[in-house]
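**Q** heads up, no residue letters with this:
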């Protein structure tokens, strides 16, 4: 059984109450699709699936996804102009996938492209933290800001966490 490349076990706080770096704040606080925002700020966008597997929900995530024991975990890198800008980790409970079948077969399609097209989408509080990111396959070892939110789509929960990798600052500088 696989485990996430990055652990989300952290002390999370409401992102609106944190003193965020000026260059990252618009990205972290983005209420709409981060994927859409990235696409607007780069000429060449792509998604790379790192791993996708079924996992037992860790104890620290149980308060966010109650009544869930197992979930489909999807870990991806969002690339802009050939730079790895965002690492994303999503937790999709079995019941969510049963209700929303297209989520089971996203392939290289961004999750944001699917969920943000639905009127029934509700996003919970955007929380933020800092964590040490170690992605050896990309030669990345850095302390990064990460945000997470629980979404409700057609009454079904899903958790999305996004780590802002160092190259996002290069992208921001090109605006």
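**A** In hand now; what should we look at? This one's a predicted model, so the numbers in the text were calculated from it and none came from an experiment.
**Q** CA only for contacts and neighbour counts going forward, please
**A** Will do.
**Q** what sits against residue 71?
**A** 54-57, 91-94 (C-alpha atoms under 8 Å, 6 or more residues apart in numbering).
**Q** now the residues you listed as TSV including neighbour count?
**A** Shown next, in TSV, are those (neighbours: other C-alpha atoms under 10 Å):
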residue	neighbour count
54	17
55	18
56	14
57	19
91	24
92	27
93	25
94	18
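**Q** List the buried residues in stretch 103-121.
**A** Neighbour counts over stretch 103-121 (16 or more other C-alpha atoms under 10 Å) mark 103, 110-111, 115-116, 121 as buried.
**Q** okay, those in JSON lines with secondary structure next?
**A** Below are those laid out as JSON lines (DSSP: H, G, I helix; E, B strand; the rest coil):
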{"residue": "103", "secondary structure": "helix"}
{"residue": "110", "secondary structure": "coil"}
{"residue": "111", "secondary structure": "helix"}
{"residue": "115", "secondary structure": "helix"}
{"residue": "116", "secondary structure": "coil"}
{"residue": "121", "secondary structure": "coil"}
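**Q** Which parts of this structure are strands?
**A** Here the chain has its strands, by DSSP state E, at 13-14, 45-56, 70-80, 83-93, 122-123, 127-135, 140-153, 156-164.
**Q** Deepest-packed of these, please.
**A** strand 83-93 (a mean of 23; mean count of other C-alpha atoms under 10 Å).
**Q** then this one, side by side with the first:
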């Protein structure tokens, strides 16, 4: 596991739950069932790129294992990236793929590098997706990659969901960063 990865978790809840007080400008982005990659590409007017922070074998957090319905010792491919728009860091994304899911069409996930995962997922006609979950994420959750240049105290929003291709699960979480919020 990378040494720059932090361990505490945010509290993920169903995104559609009425008690959530999502920021008005951000709510459509959190609740959207479509491809975040495609929306970010349009919002950035084509000035979109993926910056790979980490990709390798690692451990899932407890809530990630529960979401994936995996045993605690399941080997995971962990991928962490920054989705950039107009040269700015807009979204931190963390994807977990159980070793047992890296078969068939999902084998390609091992070789994504700086390519967007969303493009691969949403082009698959057999892809299914669980309902979105959302969380308010602060510095105390220690969820984000340590290389991100964030103020000592911050409050951000994220979303996550489990995708299935050929009945094989993978978990994708996305956290909207301050530069993205400024672009709205």
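**A** Yes, it's here. As the structure is a prediction and not an experimental result, all values here were calculated from the model.
**Q** Just the TM-score for the two chains, thanks.
**A** The TM-score (TM-score structural alignment, normalised by the length of the first structure) is 0.90; 172 aligned residues with a C-alpha RMSD of 1.8 Å.
**Q** coming back round to it: ok, the contacts of residue 71 of the first structure in the second structure: which stay?
**A** Retained in the second structure by both residues aligned by TM-score structural alignment, their matches' C-alpha atoms under 8 Å are the following of the contacts of residue 71 of the first structure: 54-57, 91-94.
**Q** Which single one of those is nearest to residue 47 of the first structure?
**A** Using C-alpha to C-alpha, residue 91 is the member of these that sits closest to residue 47 of the first structure, with 17.2 Å.
**Q** Go ahead and confirm that closest one touches residue 156.
**A** No: in this structure, residue 91 of the first structure is not within contact of residue 156 by C-alpha atoms under 8 Å, at 11.9 Å.
**Q** ok so, going back, now the strands of the first structure as a markdown table including distance to residue 23 of the first structure?
**A** Below are these laid out as a markdown table (distance: least, C-alpha to C-alpha, whole Å):
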| stretch | distance to residue 23 of the first structure |
| --- | --- |
| strand 13-14 | 18 |
| strand 45-56 | 20 |
| strand 70-80 | 17 |
| strand 83-93 | 13 |
| strand 122-123 | 23 |
| strand 127-135 | 15 |
| strand 140-153 | 12 |
| strand 156-164 | 11 |
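**Q** so which of those comes closest to residue 6 of the first structure?
**A** strand 127-135 (6.6 Å).
**Q** Next, the angle from that closest one to strand 140-153.
**A** Strand 127-135 of the first structure and strand 140-153 are oriented at 130 degrees to each other (axes from the mean of the first three to the mean of the last three C-alpha atoms, to 10 degrees).
**Q** From the contact count, pick out the helices and strands touching strand 127-135 of the first structure.
**A** strand 13-14, strand 140-153 (3 or more C-alpha pairs under 8 Å, 6 or more residues apart in numbering; DSSP states H and E).
**Q** ok, the aligned partner of residue 32 of the second structure in the first structure - how many residues close by?
**A** Here residue 32 of the second structure is matched to residue 30 in the first structure, going by TM-score structural alignment. Residue 30 of the first structure has 11 neighbouring residues, counting by other C-alpha atoms under 10 Å.
**Q** picking that back up, can you tell which of the strands of the first structure is closest to residue 2 of the first structure?
**A** Closest of the strands of the first structure to residue 2 of the first structure is strand 45-56, at 6.7 Å (criterion: C-alpha to C-alpha).
**Q** Residue in the second structure paired with residue 73 of the first structure?
**A** Residue 73 of the first structure maps onto residue 78 in the second structure, by TM-score structural alignment.
**Q** what sits against the closest residue to its match other than its chain neighbours?
**A** For residue 78 of the second structure, ignoring the flanking residues on the chain, the nearest one in space by C-alpha to C-alpha, 6 or more residues apart in numbering is residue 96 at 4.8 Å. Residue 96 of the second structure sits next to 60, 76-79, 170-172 when contact means C-alpha under 8 Å, 6+ apart.
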